[in-house]
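>>> Dropping the sequence and predicted coords here.
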Amino acid sequence: MNQDNYIEEALKMPNLLEEFERLYGTRNPTILGLREHIFTGSVSSLAWFMSAQETSFVTSGQRVLANPLKVRMHYGHPDVFDRIWFLTRGGISKASRKINICEDIFAGFNCTLRGGNVTHHEYIQIGKGRDVGLNQISMFEAKIASGSGEQALSRDINRLGSKLDFFRMLSLFHSTVGFYFNNIMVIWTVYALLWGRLYMALSGFEDLGNANNKNFFGPVVNIQFIQLILFTGLPAVVDDSVEHGILSALWDFLVMQLELSSVFYTFSMGTRGHFFGRTVLHGGAKYRGTGRGFVVQHRSFAENYRLYARSHFVKALEIVLVLMVYTIYSPLANGAFLFIDTSITGWFLVASWILSPFIFNPYGLDWLKTVDDFDEFISWIRDRGGPFVKPTQSWETWWYEEQDHLRTSSIWGKFLEVILALRFFFFQYGIVYHLHISSGSTSVLVYLLSWTCIAGFFVTCMVISFAREKYATRNYLRYRQVLLATTVLMALVIGALLQLTNMKLVDLFTALLGFIPTGWGIISIAQVFRSSLQTTRLWDIIVSLARLYDLLFGVIVMAPVAVLAWLPGFQSMQTRILYNEVFVRGIRISQILFGKKVKRNR
């Protein structure tokens, strides 16, 4: 395997090979697992979190999986294989590049299905270097989660689940695909809770009770909060207590909480849930190389946005929108304590998913770096792309690459994608009937009127697109006249609507919150039917609208980061808490030498 080694441990290899010569229980081992020593834990807080997480899995976890559960497989950790046994039973590697993304564990599946014996002994330890940067860790988690999604669809899991006894079957589920299924269930529960509360508030169900309507969802939220904060670090505490004692484990757990380990584990939970769910729904898993180097350097905002826009940023902003509208229309939101008790899990998810790529990023809260990153992000958004342009250079190329899983998806995957996007239209439905323009009316015409406004917007965009294509290069004055006429017409229509409906300022703000998700839902559904729409003029409007949305999302995500970077003290506190002292000294020296912004030749 891709492991390090120590010379004093290598001297024990003759003893280890004797394991294959003597009987272990009733059978010789065919895969013999060894202990793993993570030696990269002192680089940064992220490296320490990954070291604690991996150590708990490759020591205590492997012991229990081997004995008494007897469901230990091979996870890319230091294992010794009986080569002759495997060569006579089809070999180790699998042929598929997509299903067998996690190629290591299929060797364990192959061994177990053919009657082999997988065990784990710890009198030898092998060195291992884990990822130390957030982007490296996220790509690794994405690869493993996508591979687990393909495992859930593979024949090997089906055969194991149908042939193992009941208790080994449950143990196998929890130690393989069940772990990622649990992650996605926690996130789905939070989503269902927040959207359910919003629909109850918009439908008036919360007003049916008395004025002292009880917060009967409080216990559910508290349980979710405990799962997100406490249980993510519990395996590391258990392992550390076995290795070094309970007091040392509790102290390390406290220090990890002060270094924002809960924020990191919640962020990782979002990564695992997103890629596992997308792979199960659409397939299309692919290998992601992480490099495994000591990459502790600043990552630009454009790079972070490319990596986390769909998996974290957009979902966090959706939760923010739901919480804001719920605050406006829910009667329970009038009580500060009840509102905090109901929504604290959602706000914690939002903070973790938006701020983690900047908190765990060197120079992530430096003002000059923030300004430079924003300039680079704007240039990336504006780039039109082309057939030979990389996703790192153009937004348009990246946007098309993000839709690759929909091109190979089944008809059921596309159908479910459309069904999930309909939640934004229901959101608009609930908002429209709470605006002043409805006057308490429940007629469906009120909802259809809101769609006429959306249709008018798309017609206007199509007119502008047609005028730009026909007049922009040959008769620019005519194009400016068409643009001015459509702008004036839209302003007159909006003014007339405001005058006739006597809409209040809060209604205008809420209407904006209601129609922004509708546009995102239209974009999501249009991506599913890309093959049919790409040859029409409507597709150009969809691309322009998607570019506008990504620009809006980037500005919103960048806003709290810019505020923290502008305030004094946060950069120094972040660097001192989250990174090694040697790295901290290097940052201080580099700030003195290269403090001024370097102008780029664009």
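Here it is on my side, so go on.

>>> From now on I want contacts and neighbour counts done on CA atoms only, so please keep to that.
Fine.

>>> thought Tyr180 was touching Thr271?
No: using C-alpha atoms under 8 Å, Tyr180 is not in contact with Thr271; the gap is 10.3 Å.

>>> ok, longest helix in the chain?
Looking across the chain with DSSP state H, the single longest helix is helix 537-566.

>>> For that one, name the packing helices and strands.
In this structure, helix 537-566 packs against helix 336-359, helix 367-382, helix 444-471, helix 505-528, with contacts taken as 3 or more C-alpha pairs under 8 Å, 6 or more residues apart in numbering; DSSP states H and E.

>>> got those helices as a markdown table, with mean neighbour count and distance to Leu46 columns?
Listed next are the helices and strands packed on helix 537-566 as a markdown table, based on neighbours: other C-alpha atoms under 10 Å; distance: least, C-alpha to C-alpha, whole Å:
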| stretch | mean neighbour count | distance to Leu46 |
| --- | --- | --- |
| helix 336-359 | 19 | 11 |
| helix 367-382 | 18 | 21 |
| helix 444-471 | 15 | 45 |
| helix 505-528 | 17 | 34 |
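
>>> Format the ones you listed as a markdown table; extra columns: distance to Leu578.
Output for the helices and strands packed on helix 537-566, formatted as a markdown table (distance: least, C-alpha to C-alpha, whole Å):
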| stretch | distance to Leu578 |
| --- | --- |
| helix 336-359 | 9 |
| helix 367-382 | 18 |
| helix 444-471 | 47 |
| helix 505-528 | 36 |
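
>>> mind checking which of those is nearest Leu164?
Closest approach to Leu164 among these is made by helix 336-359 (37.7 Å; C-alpha to C-alpha).

>>> Just list the residues touching Leu338, thanks.
215, 332 (C-alpha atoms under 8 Å, 6 or more residues apart in numbering).

>>> how close does it get to Ser330?
From Leu338 across to Ser330, the span is 11 Å (C-alpha to C-alpha, to the nearest Å).

>>> Gly595: how many residues sit nearby?
Residues lying near Gly595 (other C-alpha atoms under 10 Å) number 12.

>>> Which element, helix or strand, includes it?
Using DSSP states H and E, Gly595 falls within no helix or strand.

>>> Report the separation between it and Pro68.
Distance from Gly595 to Pro68, by C-alpha to C-alpha: 58 Å.

>>> Repeat that for Phe553.
In this view, Phe553 and Pro68 are 50 Å apart by C-alpha to C-alpha.

>>> Just want to know which of these two has more residues nearby.
Neighbours were counted for Phe553 and for Pro68 using other C-alpha under 10 Å; Phe553 has more, 16 against 10.

>>> okay but the more buried one is in contact with His312, surely?
No: counting by C-alpha under 8 Å, Phe553 sits too far from His312 to count as a contact (11.4 Å).

>>> Presented hereafter is structure B, for comparison with structure A:
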Amino acid sequence: MIHFTSRVRFHYGHPDVFDRIFHITRGGVSKASKVINLSEDIFSGFNSTLRGGNITHHEYMQVGKGRDVGMNQISLFEAKVANGNGEQTISRDVYRLGRRFDFYRMLSFYFTTVGFYFSSMVTVLTVYTFLYGQLYMVMSGLERAILEKQEIQQNRSLETALASQSIFQLGLLLVLPMVMEIGLEKGFRTALGEFIIMQLQLASVFFTFQLGTKAHYYGRTILHGGAKYRATGRGFVVFHAKFADNYRLYSRSHFVKGLELFILLVVYQVYGPEQSSSVYLFVTISMWFLVASWLFAPFVFNPSGFEWQKTVDDWTDWNRWMGNRGGIGIAQERSWESWWEGEQQHLKHTSVRGRLLEIILALRFLLYQYGIVYHLNIAHHSRSVLVYGLSWLVMVTVLLVLKMVSMGRQRFGTDFQLMFRILKGLLFLGFVSVMTVLFVVCGLTISDVFAGILGFMPTGWALLLIGQACRSLLKKVGFWDSIKELARAYEYVMGIVIFTPIVVLSWFPFVSEFQTRLLFNQAFSRGLQISRILAGRKDGHTTG
């Protein structure tokens, strides 16, 4: 009997046992960089394979390793592993292995190392490409022209194809291998039952959310590098994570991207040609599911995430965190400014290529503004450059107002709080008055105003991203404080948008009980109830 192995497994968990004589005569196992070689165990496997060695697996005792059970701890672990795979992708070790492997061994190597994370990133990029392509077709009128053709109208075969495609988009095809494996081991009735239980426990929401974690950190590492170790902990997690903690952890990786896709879907529905609701549902149902998972999964899987008192405390804590000033020695958990500065660390150490790519990627937001401006009544179907320039005049006015606010904060913010608040109020009233007069003169309606907000908000975010990439230049010209104030305004709006559904659900007491009973097992629910009792006794002892 011939035994065949592709020999592409590079480590079998901790602890790893090395052949000392083999490795010390071939350069050793130590690595020079704790950033590039974040996944040090797999790089040791790369070295062994490149130098003619082979990695074997000797199983003496099989023990189930306890992993993290909290949403935040799991996301930190996934972020760390995604960072490590990003560094592996751009490392010379993977390049050399790819050059030396034969075709079949290289395929096995791809799918057992960086291929999974690359495929996750491509999946997310496909959603972006599809929606921005739809935005271009809607704004240019191309989609309307196509759908008005006689052979396209009332095309039942097209709707049937879209219906079957939407089922595959939900990932049901990827479930088939799991169902087959469980079916062969335990029977197909058991496999079907376990699949239904997984869906009731919102496993699809969880894994869709983690897809965003993998894609974000893997893509950021490829663009800018900067992988780092993230401590996850090993405790039994039964505590409630505050809204500010979830916001700090998921703002850039999930919330920003979820809101961007949300606006894309809304614009596509508002400006798209009239079509049957079933067609729109078939095309976008998987994307709406992705948006909902990215925006609200951290709160659904958060113990006591919908308790009213917890929600009130979370809002107070988040509002205090947003208002605190940052600076040297101020932790990110205490101030939004410190956290915002920390979120830009990857841009401080990136290359010119990384900054240029960041600017190019930010330019995608300008598609909103360009398309929506020419669909407002102010344009009157005109394609004049002056109409588009008027929209940029509004953006420049906003930046000047923010510049005045930052100057007022520096001059009056510490000693003259009342003067500073009066200044902000006057500037806000003046800006609103000017915009109101402009809208009345141009004959804009409420729908136009709403569409204008949808168009200008992404544009402001693009200016913010470009400003962060050109930080040193803006500091020299004195506009960095305006960028900071613009970022603070966006963070406030984004936090309120995400927090509002949580407040609504927290009004109903049964939502919290349903969440605890449905998502967590009996032991976890009992531990959560005990923690509430102990917290109540502690509070009572303190007040007494």
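Perfect, thanks for sending it. Source: prediction; values computed, not measured.

>>> Setting the sequence-adjacent residues aside, check what's closest to the spatially most central residue of structure 2.
Centroid check for structure 2 by C-alpha atoms, centre = their mean gives His254 as the closest residue, at 2.0 Å. Residue nearest to His254 of structure 2 in three dimensions, not counting chain neighbours: Trp294, with 5.3 Å by C-alpha to C-alpha, 6 or more residues apart in numbering.

>>> What lines up with the one you found in structure 1?
Aligned by TM-score structural alignment, Trp294 of structure 2 pairs with Trp353 of structure 1.

>>> just Tyr250 of structure 2 next, same as before
Matched by TM-score structural alignment, Tyr250 of structure 2 corresponds to Tyr308 in structure 1.

>>> Its match: helix or strand, and which one exactly?
If you go by DSSP H and E, Tyr308 of structure 1 is part of helix 301-308.

>>> what's the mean deviation for that helix versus structure 2?
Superposed on structure 2, helix 301-308 of structure 1 shows a mean distance to its aligned partners of 0.5 Å (mean C-alpha distance after the TM-score superposition for structure 1).

>>> what inclination does that helix have with respect to helix 537-566?
120 degrees (axes from the mean of the first three to the mean of the last three C-alpha atoms, to 10 degrees).

>>> Any chance you could list what contacts the next helix or strand after helix 301-308 of structure 1?
Using DSSP H and E, the helix or strand that follows helix 301-308 of structure 1 towards the C-terminus is helix 314-329. For helix 314-329 of structure 1, contacts defined as C-alpha under 8 Å, 6+ apart pick out 191, 194-195, 197-198, 201-202, 333, 339, 343, 346-347, 349-350, 353-354, 510, 513, 553.

>>> shouldn't the residue nearest to His254 of structure 2 be in contact with Phe207?
No: contact between Trp294 of structure 2 and Phe207 fails when scored by C-alpha under 8 Å: they sit 10.2 Å apart.

>>> For structure 1, which segments are assigned as strands?
Along structure 1, counting by DSSP state E, strands occupy 31-38, 79-81, 118-128.

>>> how about the longest one: buried residues?
Taking 16 or more other C-alpha atoms under 10 Å as the neighbour-count basis, strand 118-128 of structure 1 is seen to contain the buried residues 118-121, 124-128.

>>> Just name the closest of those to Glu376 of structure 1, please.
Lowest distance from Glu376 of structure 1 to these (C-alpha to C-alpha) belongs to Lys128, with 35.9 Å.

>>> Need the counterpart of that closest one in structure 2.
Match for Lys128 of structure 1 (TM-score structural alignment): Lys65.

>>> can you check Tyr433 of structure 1 too?
Here Tyr433 of structure 1 is matched to Tyr374 in structure 2, going by TM-score structural alignment.

>>> Let me see the contact set for its match.
Listed by C-alpha under 8 Å, 6+ apart, the contact set of Tyr374 of structure 2 reads 380-383, 387-388.

>>> Distance check, it against Val394 of structure 2.
Tyr374 of structure 2 sits 15 Å away from Val394 of structure 2, going by C-alpha to C-alpha.

>>> Over to Phe209 of structure 2?
Separation of Phe209 of structure 2 from Val394 of structure 2 (C-alpha to C-alpha): 36 Å.

>>> corresponding residue for Asp317 of structure 2 in structure 1?
By TM-score structural alignment, Asp317 of structure 2 lines up with Glu376.

>>> correct me, but its match touches Ala302?
Yes: between Glu376 of structure 1 and Ala302 there is a contact at 6.8 Å, judged by C-alpha under 8 Å.

>>> what about the counterpart of Val266 of structure 2 in structure 1, neighbour count?
Using TM-score structural alignment, the partner of Val266 of structure 2 in structure 1 is Met324. As a burial measure, Met324 of structure 1 scores 14 neighbours (other C-alpha under 10 Å).

>>> again with the one 10 residues further on
A count of nearby residues for Asn334 of structure 1, using other C-alpha under 10 Å, gives 12.

>>> Roughly how far does it sit from Thr370 of structure 1?
Taking C-alpha to C-alpha, one finds Asn334 of structure 1 at 37 Å from Thr370 of structure 1.

>>> again with Ile319 of structure 1
25 Å.

>>> cool, and Leu422 of structure 1?
When C-alpha to C-alpha is applied, the distance between Leu422 of structure 1 and Thr370 of structure 1 equals 36 Å.

>>> ok, now Asn580 of structure 1?
According to C-alpha to C-alpha, Asn580 of structure 1 and Thr370 of structure 1 sit 22 Å apart.

>>> returning to what we had before: still touching in structure 1? Go through the contacts of Tyr374 of structure 2.
Retained contacts for the contacts of Tyr374 of structure 2 in structure 1, judged by both residues aligned by TM-score structural alignment, their matches' C-alpha atoms under 8 Å, are 381-383, 387-388.

>>> Same list, the residues you listed, but as a markdown table with distance to Thr500 of structure 2 please.
Formatted as a markdown table, the kept ones among the contacts of Tyr374 of structure 2 follow (distance: C-alpha to C-alpha, whole Å):
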| residue | distance to Thr500 of structure 2 |
| --- | --- |
| His381 | 37 |
| Ser382 | 38 |
| Arg383 | 38 |
| Val387 | 35 |
| Tyr388 | 34 |
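
>>> Let me see the contact set for Ala379 of structure 2.
By C-alpha under 8 Å, 6+ apart, the contact set of Ala379 of structure 2 is 373, 387.

>>> Brilliant, that's me finished.
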